[in-house]
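# here is the input, now give the coordinates:
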Amino acid sequence: MQELARIFGIRVVMRGDHLILSGELERLEEAVPLTQHLIELSRLRAPFDASDVARMAEDFRRRGGEAPAAEEAQLRIALPGTRKVIVPKSAGQAGYLASIQENDVVIGIGPAGTGKTYLAVAAAVNALYRKRVKRIILARPAVEAGENLGFLPGDLQEKVDPYLRPLYDALEDMMPAERVARALEERTIEIAPLAYMRGRTLSDAFVILDEAQNATTAQMKMFLTRLGLNSRVVITGDKTQIDLPKPADSGLLQVEQILQGIEGIAFVYLDGADVIRHRLVKDIIRAYAEADEDAAGGPGSGQGNESGNPKGSGLGGAGSAAGGEASPPLSDTNGERV
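The predicted model follows:
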């Protein structure tokens, strides 16, 4: 709670089960809603640290001092059989998780470190643990950053594994390593290049396509039409990180226009406010965005808000949510760790 004291310029003292705040009335009025929210998170056994408190304080100020709705605090994932509890750490992340719960297809767009992949994997693992689906399928386009698999050493598995590693990392942060290994062996969890999805029908599954900005329009259509009965799909991507020879060929750019207004499909936009990494990541993202604007000739001429839509403009069905995110790095992820 010392971070709380530092941020608001108040005194915070713990006495038994009581938390005592003292200081100027105006500062106390600002600090109390966040303090109550932190107490609720503690009651739910949701972990948070000093950097989380600073981020939540910024989020509160952006809301005009309004506390998150009670339902938002309940948007946590307590993974059965583990002590891990994953919670959204921004309003954008909360909207993203809520959208995943309410829609069959969710497309999360935003910058690195906003937790797109991590939260999607957490929702998938939770669904598997609770027997809502029978398997998890995680896919990525196999070629990124201009590297062609044909020129990389090793057999096919050795070639694609580095590209899929972030998905393994997210899984291993939520499940015991031996359970991950067993699930992979039994194919309860499958991690594969996007091309391996062709010709399949994915039923009773939670399916995630990560780094979707590097899927072509044809690949995006192929992936979306794999959806079978009792399945959910989450697609994540960052439109500022397209590695295709022709960025305009990105299926992530096309899908917004093509699928707009279809009930059961939600678009969620995350942004710098949702970045859950080192405090400098947010500043780095902002600096690059400003540099892109300068190079393009001024504000609004660059990619800016990735979709061109204002934050909070959900396209799609009633489940559309708001937010805005930068594409996560290859080592990704979190609601928790990112």
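
# CA only for contacts and neighbour counts going forward, please
Will do.

# pretty sure residue 207 is touching residue 236, no?
No: between residue 207 and residue 236 there is no contact under Cα atoms under 8 Å: 11.2 Å.

# first vs last residue of stretch 13-20, how far apart are they?
5 Å (Cα to Cα, to the nearest Å).

# any idea how far it is from the middle of the chain?
On the basis of Cα atoms, centre = their mean, to the nearest Å, stretch 13-20 sits 35 Å off its chain's mean C-alpha point.

# residues contacting it, please?
Outside stretch 13-20, the residues within contact range by Cα atoms under 8 Å, 6 or more residues apart in numbering are 11, 12, 21.

# out of the residues you listed, list just those in strands.
Using DSSP state E to define strands, the subset of the contacts of stretch 13-20 located there is 11, 12, 21.

# with distance to residue 286 and neighbour count as added columns, please give these in CSV.
CSV is the format used below for the ones in strands among the contacts of stretch 13-20 (distance: Cα to Cα, whole Å; neighbours: other Cα atoms under 10 Å):
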residue, distance to residue 286, neighbour count
11, 33, 16
12, 33, 17
21, 35, 17
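
# nearest to residue 220, of those residues?
Within the ones in strands among the contacts of stretch 13-20, proximity to residue 220 (Cα to Cα) peaks at residue 12, which comes in at 51.7 Å.

# structure for this one too, so we can compare:
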Amino acid sequence: MAIGALTPPQDEQTGSEVLIEFPDNRLLIDLCGEHDRHLVQIESGLGVQIVRRGNHLSILGSDEARTQAAGVLEALYERLQEGRAVEAQDVDRELRMGGSDTDTGARDGDQLEMFTGGKVEIKTRKKLVEPRTDAQKAYVRSLYENELAFGIGPAGTGKTYLAVAVGVNMFLGGLVDRIILSRPAVEAGEKLGYLPGDMKDKVDPYMQPLYDALNDFLPGKQLAKLIEDKRIEIAPLAFMRGRTLSNAFVVLDEAQNATTMQMKMFLTRLGEGSRMVVTGDRTQVDLPRGVPSGLADAERLLSKVPGIGFNYFTAKDVVRHPLVAAIIDAYEVDAG
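A predicted model of the protein is given here:
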């Protein structure tokens, strides 16, 4: 619902000020956030000053920053009019996307229609997942459009999280019959020795990030039942050999730790009616010295093959703690 469906907000520009009226004072309270934390977040992100005057917000700053802040505030207000909450991550997303998303998102059966407007939402059992940067949005589109897609970039950019969300969405929509998630069982620079227990106990620590993502999208009992029925599988990359993966959504995470032969083996498992996603970070290779990364080879060999999507992320796409982006930048500068 557009803001104007209630009472059109009136913009008045006087010098370096934009004044916006928000008719519903209750929604305005939610828009501002507890102790005005959402306004503070917008002020910090755009370098503006926002002053509340009754049911008006006055924005002070440069022309460009004022315009962007107004767009962010109006997009968040529309979200509240639709009956949805506004959290810090929603403010962050609008700041990154410029407040330009105006569409109502995806609905059952029209996955590609979600890209005809602005806003993109991936529906799962527990939550709606929304890309928070332009690169994430392009990545999600690639996952729906390509049978094989690569997501390459630093940690914290949502490569795996979004891939699993799309997989759950396609599974719930009946587009695939199974979800298969895999990772190379490679230690990250330290020797852990022999782990106790059966095979599942030994490999589960390596697979935990995949379990974490699934737990965000599916209720615990349903997830446990789907895993028990083998409709969702989480397994080391080595377990993929000899299989043909048909009618499945398949994700290979941490692909930079797959060897060239492992990568070829995995990619050739693609069966009829399946989708594959390969995610990795070229800066975090844990293979033994001298062993080339299969992700780098796949990128070199397949980048011009039709029907394969390559999507790249940078530190600007990090959606974890803001310090993560600063840490990644510092390491990149030192390496460069």
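
# coming back round to it: so can I have CSV of the ones in strands among the contacts of stretch 13-20 of the first structure showing distance to residue 27 of the first structure?
Listed next are those as CSV, based on distance: Cα to Cα, whole Å:
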residue, distance to residue 27 of the first structure
11, 10
12, 12
21, 10
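
# doesn't residue 311 of the second structure fall inside a strand?
Yes: the assignment for residue 311 of the second structure is a strand, going by DSSP: H, G, I helix; E, B strand; the rest coil.

# how near is it to residue 19 of the second structure?
39 Å.

# and if you look at residue 126 of the second structure?
38 Å.

# tell me which of the two has more neighbours.
residue 19 (21 against 11; other Cα atoms under 10 Å).

# what helix or strand is the more buried one on?
strand 17-21 (DSSP states H and E).

# ok, now residue 67 of the second structure?
helix 63-81.

# that helix vs strand 17-21, what angle?
10 degrees (axes from the mean of the first three to the mean of the last three Cα atoms, to 10 degrees).

# buried ones in helix 63-81 of the second structure?
Within helix 63-81 of the second structure, the residues scored as buried using 16 or more other Cα atoms under 10 Å are 65-66, 68-81.

# again, but for stretch 10-23 of the first structure
10, 11, 12, 21.

# so which strand or helix has residue 288 of the second structure?
With DSSP H and E as the test, residue 288 of the second structure turns up in no helix or strand.

# aligned to it, what sits in the first structure?
The alignment partner of residue 288 of the second structure in the first structure, by TM-score structural alignment, is residue 245.

# so how far is residue 56 of the second structure from residue 25 of the second structure?
9 Å.

# ok so, going back, residues making contact with the helix holding residue 67 of the second structure?
1-3, 16-18, 20, 27-28, 30-31, 42, 46-48, 59-60, 85-86, 90-91, 94-95, 98-102.

# following it, which helix or strand comes up?
Following helix 63-81 of the second structure toward the C-terminus (DSSP H and E): helix 88-97.

# elements contacting that following helix?
helix 37-46, helix 63-81 (3 or more Cα pairs under 8 Å, 6 or more residues apart in numbering; DSSP states H and E).

# out of these, which comes closest to residue 206 of the second structure?
helix 37-46 (35.8 Å).

# buried stuff in the closest one?
Here helix 37-46 of the second structure shows 38, 39, 41, 42, 43, 46 as buried, counting by 16+ other Cα under 10 Å.

# report the buried residues of stretch 244-260 of the first structure.
244, 247, 249, 250, 251, 252, 253, 256.

# how long is that stretch from one end to the other?
By Cα to Cα, one end of stretch 244-260 of the first structure lies 24 Å from the other end.

# number of residues surrounding residue 153 of the first structure?
Count around residue 153 of the first structure with other Cα under 10 Å applied: 9.

# what helix or strand does it sit in?
Going by DSSP H and E, residue 153 of the first structure is not in any helix or strand.

# without its sequence neighbours, what residue ends up closest to the counterpart of it in the second structure?
By TM-score structural alignment, residue 153 of the first structure lines up with residue 196 in the second structure. With sequence-adjacent residues excluded and distances taken as Cα to Cα, 6 or more residues apart in numbering, residue 196 of the second structure is closest to residue 202, at 6.6 Å.
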